[in-house]
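S.K.: Let's see this in three dimensions:
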Amino acid sequence: MKTITTTDDLAEFCTRAAAFPYVTVDTEFLRERTYYSKLCLIQLAFAGDGKDDAVLVDPLAEGLSLDPLYELFADHGVVKVFHAARQDLEIFYVDKGVIPEPLFDTQVAAMVCGFGEQVGYETLVRKIVREQVDKSSRFTDWSRRPLTDAQKIYALADVTHLRGVYEFLSAELAKSGRHKWVAEEMAILNAPETYRADPDRAWERVKTRTNSGKFLAIVRELARFRESYAQSRDVPRTRVFKDDALVELASTKPASEQDLGRARLLLREARRGDIAAGILEAVQAGINTRPEDMPTPDRSREKLQVNPALADLLRVLLKAKAEGEGVAQKLIANASELDLIAAGQRDVAALKGWRKEVFGDDALRLCEGKVALAAKGGNVVAVNLD
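M.R.: Sure thing, here's the model as predicted:
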């Protein structure tokens, strides 16, 4: 198996790959001690079974540029195939602002093809390619050099077996006419905002039980500082301070390092220096926030008048439609969306695009009393009442 360590060799492989309709891609990375993922290895393969048709790329090799790979990613004549692509794509976007197109995620395609929800790569390889994936190297340190033969074999299998998985799923989608379903799902992965962590919105991820505007203003400023600090230092946000400490700080409103010293949940390193200064400044900024600028949580869903009986009927309809179409239920709609529909909301993903054809149209007709549900043998079917 070949490991590429020079830009020229990477360019030569990418030039050959560009002559094929697709290339499979995977990465190995570390993220335990950093904010951003540390890219340690890239695996690439194109159609074929020759020894040079699949390679490992060492991004830690001195002088290696990934520009040839990014040029391949921009080639619209080559489909870039990943499995569970979200984290892989984030790495490339953060590094170069690049999102591969066109894109195909075999996990999404498998859900469309009836393999269940969030199906794993090993399951697809076992069911489609009839091979077993050796998991023994999964949790090794991919940043250490040299890589062992076991690591290389494991890593390369992530793209060589993926060729068979992709070809099977692509053929199944062609038979069913569902390629456009997968294409719609790829829109989220192709959107740059998917990979941007905005410090101004970091507070929305913090769970609190208080709706006070002033309290939430302090939470917002603390979360903004933490996110910005973590990004600039490339450290996990939990290494700055954790959510429970953030909520404690918003409650106690420390005004000095002496006050920080009395915090129960704050890490020792955060009680002095740059982090301490940032905390105190953020708390003061939150206290000084004008009432009209204070954040308000989105409580709109709490005010919805959900018809529980209708929501239950929608769940039955969803299950019937998912089973009938051979699609994972959660790919069509989740419980929250069903409640929104039952409460009269219509700006819901389950009522748009391919989901509308599969489920949304009948869901709306059910809400309007134009469709009934009936048992037919061992199945539930929708019956028109018009």
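
S.K.: drop to CA atoms for contacts and neighbour counts, all remaining ones
M.R.: OK.

S.K.: Can you report how many residues neighbour the closest residue in space to residue 330 that isn't next to it in sequence?
M.R.: Spatial nearest neighbour of residue 330, chain neighbours left out: residue 117 (6.9 Å); criterion: CA to CA, 6 or more residues apart in numbering. Residue 117 sits with 16 neighbouring residues when counted by other CA atoms under 10 Å.

S.K.: was I right about residue 117 contacting residue 111?
M.R.: Yes. Under the criterion of CA atoms under 8 Å, residue 117 makes contact with residue 111 at 5.8 Å.

S.K.: hey, what's in contact with both of these two?
M.R.: Residues within reach of residue 117 and of residue 111 at once, by CA atoms under 8 Å, 6 or more residues apart in numbering, are 328, 331.

S.K.: list the buried ones in the helix or strand hosting residue 248?
M.R.: Assigned by DSSP states H and E, residue 248 belongs to helix 243-252. Neighbour-count burial for helix 243-252 flags 243, 245, 246, 247, 248, 249, 250 (criterion: 16 or more other CA atoms under 10 Å).

S.K.: To compare against the first, here's the next sequence to fold:
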Amino acid sequence: MKTITKPDELAAFCAAAAEHPYVTVDTEFLRERTYYSKLCLIQLAHPGGGEDSAVLVDPLVEGMDLEPLYTLFRDTSVVKVFHAARQDLEIFWVAAGLFPTPLFDTQVAAMVCGFGEQVGYETLVRKICRQPLDKTSRFTDWSRRPLSDAQKTYALADVTHLRQIYEFLQAELVRSKRTVWVEEELQILTNPETYEVDPATAWQRIKTRTNSPRFLGIVRELAAFREGYAQSNDVPRSRVYKDDALIELASTKPRTMQDLGRSRLLLREARKGAIADGILAAVERGVSMDQGDLPVPDRSREKLQVNPALADLLRVLLKAKSEDSNVAPRLIAPAAELDAIAAGQRDVPSLRGWRRDVFGADALRLCQGEIALAARGEAVDIVELSR
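M.R.: Okay, here's the model as predicted:
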């Protein structure tokens, strides 16, 4: 198996790959000790055949330039095939500010083609390629050199089998006329907002039991400081302080270093230096913030007047539609959307695009009393109601 360690070797492979309709791509990375993923290995394969059609690229070699790969990513005549692409795409977006175009994600396609929710690569290799897959090297340290033969074999398998998986799923999508369904899903993956975390909005991901505007104001300031510090120092946000410590700080409102020393949940490293100073400054901003500048609690869920009987009927309808279309139910409509529809909300994804065709249109008809559901053995039938 070939490992590319020079830019000219990468350029030669990418030029060869550009002569084919698609290239399969995967990465190995580490993120346990950093905010941003550390790219450790890139795997590439094209359908040309021969030993040189699948390679490993070592981005950690001094002098390695990935621009030939980025040029290939910009080539719209070559489909870039990934499995569960989100983390891979984040790496390339952060490193080069680009998304591989056009993109195909076999995990998304597999859900559309009836392989279940969040289907793993190993499952697709077994079901489509009829091959076993050795995953013993999955959790190895990909930053250490040299790589073992077992690591290289494992890594290369992630793109060699992907060729057959892609061709199978692509043919199935064409047969079922569902290519546009996958394209709609991939718009989320290629939206920069999917990967960019604004420190000012980081607080919205933190679960709190208190909706006091003042408390949320302190939470917002603490979360913004943590996110900004983690990004600028490239450390995991949990290494700054964890969510439970953030909630504790928002409750106790420390104003001095001595107050910080009384925290039960704060890491030792956060009780001194830049982090401690940042915590105290964030608390001070939250405490002294004008009332009009405090965040407004999101009470939208509290205001939902969910009709529980209707929500249950929507779940039955979703199960029936999922089985009829052979698409994972959660891909069509998560449980929260069913409750929202039952509460009268209409601006939800399951009522738009291909989801509306599969489920949303009949969901609305059910809500409006135009149809009913009837059990027929193990099946569920839609019954038209006369008006």
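
S.K.: overall similarity of the pair, as a TM-score.
M.R.: The TM-score (TM-score structural alignment, normalised by the length of structure 1) is 0.99; 386 aligned residues with a CA RMSD of 0.8 Å.

S.K.: if we can go back for a sec, would you list the buried residues of helix 243-252 of structure 1 in JSON lines and tack on distance to residue 209 of structure 1?
M.R.: Converted to JSON lines, the buried residues of helix 243-252 of structure 1 look like this (distance: CA to CA, whole Å):
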{"residue": "243", "distance to residue 209 of structure 1": "13"}
{"residue": "245", "distance to residue 209 of structure 1": "14"}
{"residue": "246", "distance to residue 209 of structure 1": "13"}
{"residue": "247", "distance to residue 209 of structure 1": "10"}
{"residue": "248", "distance to residue 209 of structure 1": "12"}
{"residue": "249", "distance to residue 209 of structure 1": "14"}
{"residue": "250", "distance to residue 209 of structure 1": "12"}
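
S.K.: can you give me the strands in structure 1?
M.R.: 2-4, 22-30, 38-46, 54-57, 79-82, 103-105, 371-376, 379-384 (DSSP state E).

S.K.: quick check, distance from the third one to the centre of its chain.
M.R.: When you say that, I think you mean strand 38-46 of structure 1. The chain centroid and the centroid of strand 38-46 of structure 1 are separated by 19 Å under CA atoms, centre = their mean, to the nearest Å.

S.K.: circling back: mind putting the strands of structure 1 in TSV, distance to residue 347 of structure 1 included?
M.R.: Putting the strands of structure 1 into TSV (distance: least, CA to CA, whole Å) gives the following:
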stretch	distance to residue 347 of structure 1
strand 2-4	48
strand 22-30	35
strand 38-46	38
strand 54-57	44
strand 79-82	30
strand 103-105	26
strand 371-376	21
strand 379-384	23
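
S.K.: thought residue 100 of structure 1 was touching residue 80?
M.R.: Yes. Counting by CA under 8 Å, residue 80 is a contact partner of residue 100 of structure 1 at 6.5 Å.

S.K.: tell me the contacts of the spatially most central residue of structure 1?
M.R.: For structure 1, the residue whose C-alpha lies nearest the mean C-alpha position (CA atoms, centre = their mean) is residue 86; its distance is 4.2 Å. Residues in contact with residue 86 of structure 1 (CA under 8 Å, 6+ apart) are residue 189.

S.K.: so what's residue 328 of structure 1 up against?
M.R.: Residues in contact with residue 328 of structure 1 (CA under 8 Å, 6+ apart) are 111, 112, 114, 115, 116, 117, 322.

S.K.: run the last query once more with 10 Å
M.R.: Applying CA atoms under 10 Å, 6 or more residues apart in numbering to residue 328 of structure 1 gives the contacts 108, 110-119, 318-319, 321-322.

S.K.: By neighbours, which of those residues wins?
M.R.: Using other CA under 10 Å as the neighbour test, the contacts of residue 328 of structure 1 are led by residue 110, with 28 neighbours.

S.K.: didn't it look like it was pressed against residue 166?
M.R.: Yes. Counting by CA atoms under 10 Å, residue 110 of structure 1 does reach residue 166; the two are 9.5 Å apart.

S.K.: what residues are shared contacts of these two?
M.R.: 83, 124, 172.

S.K.: which ones among these are found in helices?
M.R.: Using DSSP state H, the members of these that fall in helices are 124, 172.

S.K.: Just the buried ones from the shared contacts of residue 110 and residue 166 of structure 1?
M.R.: Among these, those scoring as buried are 83, 124, 172 (criterion: 16+ other CA under 10 Å).

S.K.: I'd like these written out as CSV, with distance to residue 64 of structure 1 added.
M.R.: Below are these laid out as CSV (distance: CA to CA, whole Å):
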residue, distance to residue 64 of structure 1
83, 25
124, 33
172, 38
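
S.K.: Nearest to residue 272 of structure 1 among the residues you listed?
M.R.: Nearest to residue 272 of structure 1 out of those is residue 83 (CA to CA; 43.4 Å).

S.K.: which ones are touching the closest residue to residue 283 of structure 1 other than its chain neighbours?
M.R.: Residue nearest to residue 283 of structure 1 in three dimensions, not counting chain neighbours: residue 218, with 5.4 Å by CA to CA, 6+ apart. Taking CA under 10 Å, 6+ apart as the criterion, residue 218 of structure 1 is in contact with 203, 224, 246-247, 249-251, 253, 279, 282-289, 294-295.

S.K.: same thing but at 6 Å, please
M.R.: Counting by CA atoms under 6 Å, 6 or more residues apart in numbering, residue 218 of structure 1 makes contact with 250, 283, 286.

S.K.: Also residue 121 of structure 1?
M.R.: Counting by CA under 6 Å, 6+ apart, there are no residues that residue 121 of structure 1 touches.

S.K.: can we see that at 8 Å?
M.R.: Neighbouring residues of residue 121 of structure 1 by CA under 8 Å, 6+ apart: 83, 107.

S.K.: Translate it into the numbering of structure 2.
M.R.: Aligned counterpart of residue 121 of structure 1 in structure 2: residue 121 (TM-score structural alignment).

S.K.: For residue 40 of structure 2, which residues are in contact?
M.R.: For residue 40 of structure 2, the contact set (CA under 8 Å, 6+ apart) comprises 27, 28, 29, 30, 58, 59, 60, 142, 143.

S.K.: Setting aside sequence neighbours, what's the nearest residue to it?
M.R.: Residue 40 of structure 2 sits nearest to residue 29 (CA to CA, 6+ apart), 5.0 Å away.

S.K.: what's that neighbour in contact with, if anything?
M.R.: Counting by CA under 8 Å, 6+ apart, residue 29 of structure 2 has contacts 37, 38, 39, 40, 41, 142, 143.
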